[in-house]
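Student: I would like to see how this sequence folds:
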Amino acid sequence: VGNDTEPYKTQKYYGQSAFPSSAQTLTVLYNDHFKPEITTSFETGFEIRMFKNRLTADATVYESVTKNQIIDIPMDFSTGYSGAVLNGGKVRNRGIELTLGGKIIDGDNFKWNATTNWSRNWNKVMELPEGIDGQQIIGTGGTASIIAKVGGTTSAIYGFGFVRSPEGQIVYDNAGLPAYPEEIQYIGDASPKWKAGLTNSFSIGNFTMNVTIDGQYGGIIYSQTHHKLSEQGKLNSNNMGRETGFIIGEGVVQNADGSYSPNTKQVKTADWYTRYYRRANIESNSFDASFGKLREISLQYNLPKRWLKNTGLQSLQFSIFGRDLATVSDFPIYDPETAALNGDTILPGIEMGQMPSPATYGFNLSLTL
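Tutor: Next comes the predicted model:
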């Protein structure tokens, strides 16, 4: 499968300016020898039906490799351009999808069918474009960045974290506040380790009820909302130091001889929260993205066919439903199933001022002539 790019990427052009009757030159260096982005994929699996279709199983494994990716890279402004469009890089995805279904009860008056699925994907950056020095910034939200490195993934989150001692304890400075690190570090991956779902269908007479739950395990989310609310002490988890007015941070300080000793410096509560949960501290504002959701409940009624005689209708169905009714998760800000918009690009694993996710309720009326 091939893929192309947006218009005006292969030659120099002049764009419209905000000033009337004027034009401006492009700031991204064009590429007049593009190659098409190519994805080569392979998929295989099997499907089993047994016991007169009472039990079904489906398993699929796949691999896809994308090469000659069309990538924007930044450039030194002294060149006259802010960036360039390149071909290059190679990304591999491997995965497995499993589905198991069955008719648990298949009576005349009561039926219970269930289907469960499980999937996992392994993503790996095999190559980066020539001219890129070790890493490619895919996107940035707030102070968190999605950075691709050879051997890593395309959903790896990097940013500033805590300075830690060899034993893993947080290092505090002489003022009694968490020390500033010098460089960004790997915080975690936005992609979950696996996803799963379960759908149950119950039928009694002309009534059918469907219940669907799903979720994922693993992955992290950086929350800028959590940074803001914690910095201002507005969350239930920010109780420490409210009554006393001061906090002694749990961690160590580095001594002049390079050894470490427990931190005993007390600081004002507001100062501690401002430093510990500062906007640039991706580690303190990142959380497990695992969740389980009551995705949908629906109740359907099929009008008996004998009631439709002489009406010109073959069937009439009425149903009511509710979607996204409940979420179970340790993520402290609304819904962990979130993404951030950075311009027109979606950045998974980065939450930026998310609004609460609404539940949806409705009804359907279906007629067949």
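
Student: alpha carbons only for contacts and neighbour counts from here, please
Tutor: Will do.

Student: Now do Ile132 against Val85, distance only.
Tutor: Summarising the geometry, the distance separating Ile132 from Val85, computed by CA to CA, to the nearest Å, is 12 Å.

Student: Pull up the overlap in contacts between those two.
Tutor: Common contacts of Ile132 and Val85, defined by CA atoms under 8 Å, 6 or more residues apart in numbering, comprise Ile73.

Student: Look at these two and report which has more neighbours.
Tutor: For Ile132 versus Val85, neighbours defined as other CA atoms under 10 Å are more numerous around Val85 (19 against 12).

Student: Next, the contact list for that one, please.
Tutor: Taking CA under 8 Å, 6+ apart, we find Val85 in contact with 9, 28-31, 70-73.

Student: Only the buried residues of the host helix or strand of it, if you could.
Tutor: Taking DSSP states H and E as the definition, Val85 sits inside strand 83-106. Neighbour-count burial for strand 83-106, counted by 16 or more other CA atoms under 10 Å, picks out 83-94, 96-103.

Student: thinking again about what came up before, let's see which of the contacts of Val85 end up in strands.
Tutor: Here DSSP state E is the test, and those give 28-29, 70-73 as lying in strands.

Student: Show me where this structure has its helices.
Tutor: Secondary structure of the chain by DSSP state H: the helices cover 224-231, 269-276.

Student: Let's compare: structure for the following, please.
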Amino acid sequence: MPLNGIYQPELLPNMKLQPSMAGNFEFGADVRFLNNRLGFDVAVYQADIKKQILQLDVPSESGVARKIINAGHLRNRGIEFAINGRPVDGKDFTWDVNLNGSRNINKIIDLDPSIRTYQMNEDQGVHAIAEVGKAYGELVTDYGYVRDPKSGLPIINTNGTSFKRGYASVGNITPDLNLGFSNSFTYKNWSLGFLIQARIGGDIFSASHQYGTGRGTLASTLPGRDAASGGLAWTDLAPDGSVRQRNDGMIPDGVFESGTKRVVNGNEVDLSGMTYPEAYDKGYVSAMSPLNYYGMIGDWGIGIREASVFDATYVALREVSIGYNMPSSITERLKLNKLRLMLVGRNLGYLFNNLPDGIHPEGIRNNATSAFSEYGGTPFVRNMALTVQVGF
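Tutor: From the prediction side, this is the model:
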């Protein structure tokens, strides 16, 4: 019998859950040259995870919320590497460098005979799914662009004020490559080091961008708001019949849906398959206000979530440190074996951030393996520290 709408395994004798099973193999090489001044460490692996514990929805008429089963076969294949060297090894000056990285490719081999697609996470109509034959963490949504098969442009609904929405595959959460690059220098008693970390590829959905676009609070929504920023002159006819001349007209890049018609100078014009710029140039439609233009993309009711899914590539300056070892003449006087001062800065900033409007590419809502969305995430916080290391 269910308890609080959830299957309780100890109360269901026929339901025999088993532990997940994992099997893997790995081979690699660690080679050194030039008296250990140059080294290569490479490993190639495959890991298969089977019998994962999944929760599946069941019909509400059953009296329970979901059932728990063993299912699934996830395969990970990848490579990890590290290259380290000492280009300079002098009496007073040394330079050490290290580059490491990893590349992982995964695939859903199997789920369960009763399902082909399993939803792992969801946010605002964007779903991270596992689908047989595809990579882990595919992103799909019903709020995607429906595109014209000929031009590939988004289709504009017959009302002319919104894009036509439909199902779309919009990305994958897994990065293509993770990299780390560190350098350390020493000159006599001084030391200097820095660490750069990069994520290449992997997509996230930004609710901050979706909200900010629809409400016009992002810097990326400034273009078109006046003539200086590219706005077009147009005549705004208010419901009360008053006329106002404006210079914030905007033209969406899209194709009118089949069946779109307008009455122009008393004649009905068929706009089916015509692009909005073409219809504008012929005088069939007027320019849009920024409110309508950005609302077509970001309004929560009619907006397109696909427009807020981005490649989350970034390059971050993770750490910079500078240190000084006090000379023996000072440490001996203080009866110390070691006295070292170090200034360290961590998370100093992004050297490159592919997300617009300074949105934090690491501000994911939670730390689940299937997490993919940013929703007003925490800012990128710098840390500075002064440390004193004393040895007796």
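
Student: Would you list the buried entries among the ones in strands among the contacts of Val85 of structure 1?
Tutor: In those, the ones that pass as buried (16+ other CA under 10 Å) are 28-29, 70-73.

Student: The helices of structure 1: which one's closest to Pro348 of structure 1?
Tutor: Across the helices of structure 1, the minimum distance to Pro348 of structure 1, taken as CA to CA, is reached by helix 224-231, at 13.5 Å.

Student: tell me which residues of that closest one are tucked away?
Tutor: Of the residues in helix 224-231 of structure 1, 224-228, 230-231 count as buried by neighbour count, 16+ other CA under 10 Å.

Student: Report the mean deviation for that helix after fitting onto structure 2.
Tutor: Once the two structures are superposed, the average separation between helix 224-231 of structure 1 and the matching residues of structure 2 is 0.7 Å (mean CA distance after the TM-score superposition for structure 1).

Student: sorry, back to before: okay, the strand holding Val85 of structure 1 sits on what stretch of structure 2?
Tutor: Taken onto structure 2 by TM-score structural alignment, strand 83-106 of structure 1 occupies residues 66-89 there.

Student: about what we covered before: mind putting the buried residues of helix 224-231 of structure 1 into TSV with distance to Ser290 of structure 1?
Tutor: Formatted as TSV, the entries for those read as follows, by distance: CA to CA, whole Å:
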residue	distance to Ser290 of structure 1
Gln224	18
Thr225	18
His226	17
His227	20
Lys228	22
Ser230	21
Glu231	24
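
Student: Out of the residues you listed, which is nearest to Asn239 of structure 1?
Tutor: Using CA to CA, the buried residues of helix 224-231 of structure 1 come closest to Asn239 of structure 1 at Ser230, 10.1 Å.

Student: hang on, the earlier thing: what about the match of strand 83-106 of structure 1, how far off from structure 1?
Tutor: After superposition onto structure 1, the average distance of stretch 66-89 of structure 2 to its aligned residues comes to 0.8 Å, using mean CA distance after the TM-score superposition for structure 1.

Student: ok, the residue mapped onto Ser64 of structure 1 from structure 2 - contacts?
Tutor: Superposed on structure 2 with TM-score structural alignment, Ser64 of structure 1 falls opposite Ala47. Ala47 of structure 2 is in contact with 22-25, 75-77, counting by CA under 8 Å, 6+ apart.
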